[in-house]
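1. missing the sequence, but the structure's below:
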């Protein structure tokens, strides 16, 4: 484990934006995301699928739409350790922990409480589940040295278009600056700007579903909240 950046040891006295946070994606080829999202491109038809650690192209295609939370975790671990396990190793661990369930062709999850227990037990992160969270709550999290995985509308990649619904996708909020802008990374962003993005707090709130999981990188923080299961959908 690498020494923590100063942003992770902040006592909560002012705005913090965690840096560096790499804008990783849940799809092996970021340049295919636009076609996947808007043109019906089969995500399994990705020449780089094996880089995720998936055992087969078919299994990658089945799961990649469900792995936004695992990519958020990958980004947090990379920020802390300068390296993170392969995406499929994280998926396997979360699946064993019950953070995903599979019933035939249906994949259910991310289920927050088992996920929080998994990241604490396996990766040494403090984790707190927030089944009800407002924007004021979000503002208090990053100054206290935490990053927050939050449920948002997938259409947050095009923020000038009002969303039809909220929730169904996870992004990683890694800071709110002194001007009130939310800094976040989006695992399904279809452009560089949408993968590593900033939005005014009120505009971010138009997409925010009011739930999430905060992750604390400090060793002394390794406790997990006890909260009923909540889905990222």
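-> Structure received. Source: prediction; values computed, not measured.

2. From now on I want contacts and neighbour counts done on CA atoms only, so please keep to that.
-> Noted.

3. For the closest residue to residue 131 other than its chain neighbours, the count of nearby residues, please.
-> Among residues not flanking residue 131 along the chain, residue 211 sits closest, at 4.8 Å (Cα to Cα, 6 or more residues apart in numbering). Neighbour count for residue 211, taken as other Cα atoms under 10 Å: 25.

4. dropping in the other structure now:
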């Protein structure tokens, strides 16, 4: 449902969403992202559902969307499968596509949204166009938003990133100054849970697209 921009909104909305990193050990995210520690050395790799450290390494860099999905499931008190179980189901649903060159395409929003609605008591809407102006309205309605941003948003660099998008974060709230997100590749203690992206800075990172998620009671 699209809400009129004239609707009065609360000044602050914060949804109490549990946090999941896209790595099994959230406190190691910075060391892995900065290549000081190979992901294969994450001691909790088995908890990811991977069959080997090498499989974990390959997938963990690509599953920001599955971390967002796990947070969403936990928020609505639904069972939370491992990241690898969710990824396998998304491959089957066409939301991830393994390329002949060994790469991976996705997360592809439309098949992901169909898969999410078919698999859980959730509403999911693919939004290839999602204006910043709608984000507060949707959060105020109780929705969570998977938003495409550049991964450097975790550190808010002073210069513009080379492109917008390429990484998914979960928008979980806002106040007058900032959007609040759970960032799957954020750094422990700085930019993981309820990380603040100032509204004045969001346009530098946000690609203007995402997936809108909601709980479904019937």
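-> Nice, I can see it. Please read all numbers here as calculations on a predicted model, not as lab measurements.

5. Next, the TM-score between them, please.
-> Laid over one another, the chains give 0.88 as their TM-score (TM-score structural alignment, normalised by the length of structure 2), with 209 aligned residues with a Cα RMSD of 1.9 Å.

6. re the thing from before, how about the residue nearest to residue 131 of structure 1, what's its partner in structure 2?
-> When structure 2 is aligned by TM-score structural alignment, residue 211 of structure 1 is paired with residue 209.

7. ok, so what distance separates its match from residue 75 of structure 2?
-> Using Cα to Cα, to the nearest Å, we find residue 209 of structure 2 at a distance of 22 Å from residue 75 of structure 2.

8. still on that earlier bit, now do the SS call for the residue nearest to residue 131 of structure 1.
-> Look at residue 211 of structure 1: counting by DSSP: H, G, I helix; E, B strand; the rest coil, its state is strand.

9. quick one, what contacts it?
-> The contact partners of residue 211 of structure 1, by Cα atoms under 8 Å, 6 or more residues apart in numbering, come to 130, 131, 132, 133, 134, 150, 151, 232.

10. which residue sits closest to the counterpart of residue 13 of structure 2 in structure 1, ignoring its sequence neighbours?
-> Taking TM-score structural alignment, the alignment pairs residue 13 of structure 2 with residue 17 from structure 1. Using Cα to Cα, 6+ apart and skipping the chain neighbours, the partner closest in space to residue 17 of structure 1 is residue 175 (3.8 Å).

11. Surely that neighbour touches residue 21?
-> No - in this structure residue 175 of structure 1 lies outside contact range of residue 21 using Cα atoms under 8 Å: 10.4 Å.

12. out of these two, which sits in the more crowded spot?
-> The neighbour count for residue 175 of structure 1 versus residue 21, taken as other Cα under 10 Å, is higher for residue 175 (27 against 21).

13. where does the aligned partner of that one in structure 2 land in three-state SS?
-> Here residue 175 of structure 1 is matched to residue 173 in structure 2, going by TM-score structural alignment. Recorded secondary structure, residue 173 of structure 2: strand (three-state DSSP).

14. Next, find the distance separating whichever residue in structure 1 pairs up with residue 48 of structure 2 from residue 84 of structure 1.
-> Matched to structure 1 by TM-score structural alignment, residue 48 of structure 2 sits across from residue 52. Residue 52 of structure 1 sits 12 Å away from residue 84 of structure 1, going by Cα to Cα.
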